[in-house]
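Q: coords below, sequence missing:
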């Protein structure tokens, strides 16, 4: 049984120093399962994750002093990705999904990677591996029975390194850095025995990529030597390898027992092979160490079987691995699959599972979000799960507490969750654990079934649950302080107005004191309180300098891009990505406002124009229209806009593109590319891709099987191209 006194001591230590034992902050949305997050909660959670992952990346990649464990980092990334997958319209401009590593440290020269060094997407369950295979087949248009070979190799837990050879000679070595620019560690890399200074038979230009690592035995010996001389000891082999390679004195690196596994490449003057497997064998011939556990696999079953074999050997390998990497073997298919913003489509990392732990459920709190959603949060006796001490967990919703899923089917054998229960918590892909199970045999006799509130704990208004909705919501609206405060917090968040000096804490303070009740009040704050500075500087936490800075920051945000204004309004279902999409479509605030008023009937040209935006569904459209249709909300918006100068949305320069600014619709079966490939390329060329044909459609690309859309295009006089015609149109761009 867990010694809670020891946990309490560890918890206190975690508050005082960095390391894997840091307590996860008990922010309301962090407690919630992704599937239960409302769009508003998801937006706030994405903002929190962006900030936390930025700090983690800097600590890990730049300072070699991680503040959280690898397991927690993976969980943060996975939660962020899961939220973005559920609400793609909410993806932030500074999304961690678009970030690789961190900026290079100041002590090193910089090297720009000619081919970006990207990260990998993650798989955590066997089902994720099958989905990886399915997604590739779908993208390539391959049937399930068409053979598709992969390579599977251990994922080394070390430091990524790129080695550039010209004419067979090592000319530079660079760390990953932020994926585009790394640190020049050439002198240090030359001291590693596994890295040849010269190679023969290689292409004129060859960038070899791999992982610098340290074996367990060498790590223990290094720490013993460091301790004997009173030097710095390392927490784990990965930190030791990173710290050793990134020494300003190469002689220190020379004295450290570093190793290198090669597994990939960057720039090439000529191909190494037609397959991943063949390229790895070529690297072996050049004298590089490659992992002997790498194997070819025909499909997900063999991939998972090899994963199990590697997992069974994990403890005896003598070096750290944290999963298995799968890659499409055919390099021509890799080229077709291409890349997302930070990850290749043709590869993924199957991570080893996280931990389970048992602890006591001390209480259940109900938190109210920006849209009035009532979310239950478990308060736990502190317990370490996956290297992180946690004291809260998601309970999803009232059905989950009762032992039911969203369809009313029993889960956990129908066992409900009660305060006082011994519960099992689980971490795999979620920052805050979920309560996975209950030990009924150890349930206290006095434990009572939890009664979910039907009144808002913040304002006392009725909390109702609409048919088909898993969430109960407060009906108080603007009179509910929790909703009002959360809306204001969202308004000043990074993706919205991002006002320096006005964060969540200050918003709560000003709201409580009656200084602000809606966004427009922020811009009239100084005028309403005279000099402003005099009123504010005497308040706790404020001085004359900080007060002046706040009012300057507010004035700076009177001029605001249209997309930021839309996002800042906090309209349900309208996230950051959707706000950019809407801004680009309408261009100006006046056009947007008039369009929403004209679309109130949910029919006619204005409504068709709105739902014709690619990615705009009826639910999002209804929320957007509703914000302008509700008298009180529209009045609040108008008071805000009266204080602002709203900038017109600007598109990227695609002046050399023949389809820039044109609206394109794809229909029928494309034979030379998948629909996803066609859409992605059209958008890169500045086109707007729509899902429906209208009078505003410029081009219809019709493949075999085109039906009603092709007929409507003819009726409207829309230019229609077949697939070859489309490819010819964009051939030189």
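A: Sure thing, it's come through. For clarity, every value in this text was computed on a predicted model and none was experimentally measured. Numbers count the residues shown, from 1 in each chain.
Q: Please count neighbours and contacts with C-alpha atoms only from this point.
A: Fine.
Q: any idea which helix is longest in the chain?
A: helix 39-57 (DSSP state H).
Q: May I see the buried residues of the next helix or strand after that one?
A: Downstream of helix 39-57, the first helix or strand assigned by DSSP states H and E is helix 70-86. Buried residues in helix 70-86, counted by 16 or more other C-alpha atoms under 10 Å: 70-84.
Q: Return the member of these nearest to residue 129.
A: The nearest member of the buried residues of helix 70-86 to residue 129, counting by C-alpha to C-alpha, is residue 78 at 15.0 Å.
Q: adding another structure so you can compare the two:
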């Protein structure tokens, strides 16, 4: 864990704030990509929102440190490469969030102030359920649907026109009188019952299950095979417009009526709210009935109703000033904690995970939940055999909030973390100012090595198509892949194998040939990707680029890092002096380079690679 993360914003020094903003920019970009492009988030919405709030609070306190790559400049993330990129006629912005009633009151106060209204003056809002789906823009020309696209980065999205035309409640031709050009904005979603049916089918067929309806909807829309999208019962709600030639529609409420008249579906639960109390009452009503609503909602959106007022209030860089999303609290349930297991991650962190009696939380069956770390388990006094409260807010793995004890039975013993790694038997260490316990085995620990290999081939590292998680697992289990260098000798070894890869179940000649082609195509790459691929602690994409830009070549960088292992050296002084590096990152680098096993791994890789210098204009 980043030690600075535990420091309150008001206590940060300027240097700490600079390092933290760099880390947050990198983390948020990573999670944006997982959410918007891969439809596979690693963290909950609540955890993401907490990171985003911390980023914004630091920028408010240190406005001169705001980075060009800050999330506050962005709406989503760059569109993926599988679909053609298309430009929106007008930006497709995101929304700022509210989490408490006070946030909503502040929002209304800001709106009135921006409109030069007094607290007593009336200001009407339209409140609508926030659908947990995939945002989509529909372009109609002369009433005909000519283009559909994802949000993307707010300016450019993915062209999903053919897939969207299979969604039954999206009209390909508008009804009545309509403008010659209009962009309709809305949300593609999957109802809870349809989501469960889809997952049941996937389980029968041995396919991986979708984590939640939002991921299922997004994954269904992003299919290269239109027939797959057509087979999924996707639906759409429209809620607004981007570019339009409308002159006679004066309010948000009137717009919804017009959208409905054109044949576009709108959410029937929208409501006009003249006061703050009305907004908060509507929020409470929806929060109480949300589980009865057939689709997932994760909050309520409030919009100033009058379009003239919206125009006066305008926008900030990524969101309108006249709208906000009031998020629901995470979903909770009670169940039995059967067992606590320990997982070992890529950097050696030991993460306790609760195995649970399966229980439905918000339409999803949950059988595992994270316990975070040893301190959390002890602080909450969580034990095997306890009844526990779990919380889910869109999580792939929810979290255990609290223990209710054994409810009448004698409780199990206090959980004790192992003294040695459960995978490799190495000693467990705890670094100063860190909560996490780590396996000291490094790359001798099979769990760390396996996760390091998955990181090595990931999208922002070597990006080797056809060699992701399950295939890495398989090659590992077959003894074909035990180091990163083994990737680049796999084809040669396969030629002399008595059981070539194409004969293995689930592979075949085409997939094997594609894999070998992909590996060959990735043997030349930029130095920053290589540095990032090594999976060194604290070295994200931004830091890897800084290092590659500063040292230019692999030989110069690796040689300087070896010299920097001596903290009295000029090489160490120069390393620490690089803007965005500092002592924490420098120590992590020199620890990695100074480990003989890592040196062997890296030196084994270099003969297979051509490493290009980075272009200084790429970041």
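A: Nice, thanks for sending it over. This one's a predicted model, so the numbers in the text were calculated from it and none came from an experiment.
Q: Residues touching the longest helix of the first structure, excluding its own?
A: 29-30, 34, 66-68, 73, 76-77, 80, 83, 87, 90-92, 94-96, 101-102, 369-371, 490, 493-495, 570, 572-575 (C-alpha atoms under 8 Å, 6 or more residues apart in numbering).
Q: For PyMOL, write the selection for the buried entries among those residues.
A: Typed into PyMOL, the next command selects the buried ones out of the contacts of helix 39-57 of the first structure (criterion: 16+ other C-alpha under 10 Å):
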select buried, resi 29+30+34+66+67+68+73+76+77+80+83+87+90+91+92+95+96+101+102+369+370+371+490+493+494+495+570+572+573+574+575
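Q: The contacts of helix 39-57 of the first structure in helices, which ones?
A: Going by DSSP H, the helices hold 73, 76-77, 80, 83, 490 from those.
Q: ok, which stretches of the stretch 301-450 of the second structure are strands?
A: Here the stretch 301-450 of the second structure has its strands, by DSSP state E, counting those that start in this stretch, at 323-327, 331-344, 350-361, 364-370, 387-392, 399-403, 428-429, 438-439.
Q: For those, give me JSON lines that also has distance to residue 197 of the second structure.
A: Converted to JSON lines, the strands of the stretch 301-450 of the second structure look like this (distance: least, C-alpha to C-alpha, whole Å):
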{"stretch": "strand 323-327", "distance to residue 197 of the second structure": "27"}
{"stretch": "strand 331-344", "distance to residue 197 of the second structure": "22"}
{"stretch": "strand 350-361", "distance to residue 197 of the second structure": "15"}
{"stretch": "strand 364-370", "distance to residue 197 of the second structure": "12"}
{"stretch": "strand 387-392", "distance to residue 197 of the second structure": "21"}
{"stretch": "strand 399-403", "distance to residue 197 of the second structure": "26"}
{"stretch": "strand 428-429", "distance to residue 197 of the second structure": "44"}
{"stretch": "strand 438-439", "distance to residue 197 of the second structure": "41"}
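Q: Output those in a markdown table, with distance to residue 278 of the second structure and mean neighbour count appended to each entry.
A: Formatted as a markdown table, the strands of the stretch 301-450 of the second structure follow (distance: least, C-alpha to C-alpha, whole Å; neighbours: other C-alpha atoms under 10 Å):
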| stretch | distance to residue 278 of the second structure | mean neighbour count |
| --- | --- | --- |
| strand 323-327 | 14 | 23 |
| strand 331-344 | 24 | 18 |
| strand 350-361 | 29 | 19 |
| strand 364-370 | 31 | 20 |
| strand 387-392 | 28 | 22 |
| strand 399-403 | 31 | 21 |
| strand 428-429 | 54 | 18 |
| strand 438-439 | 51 | 24 |
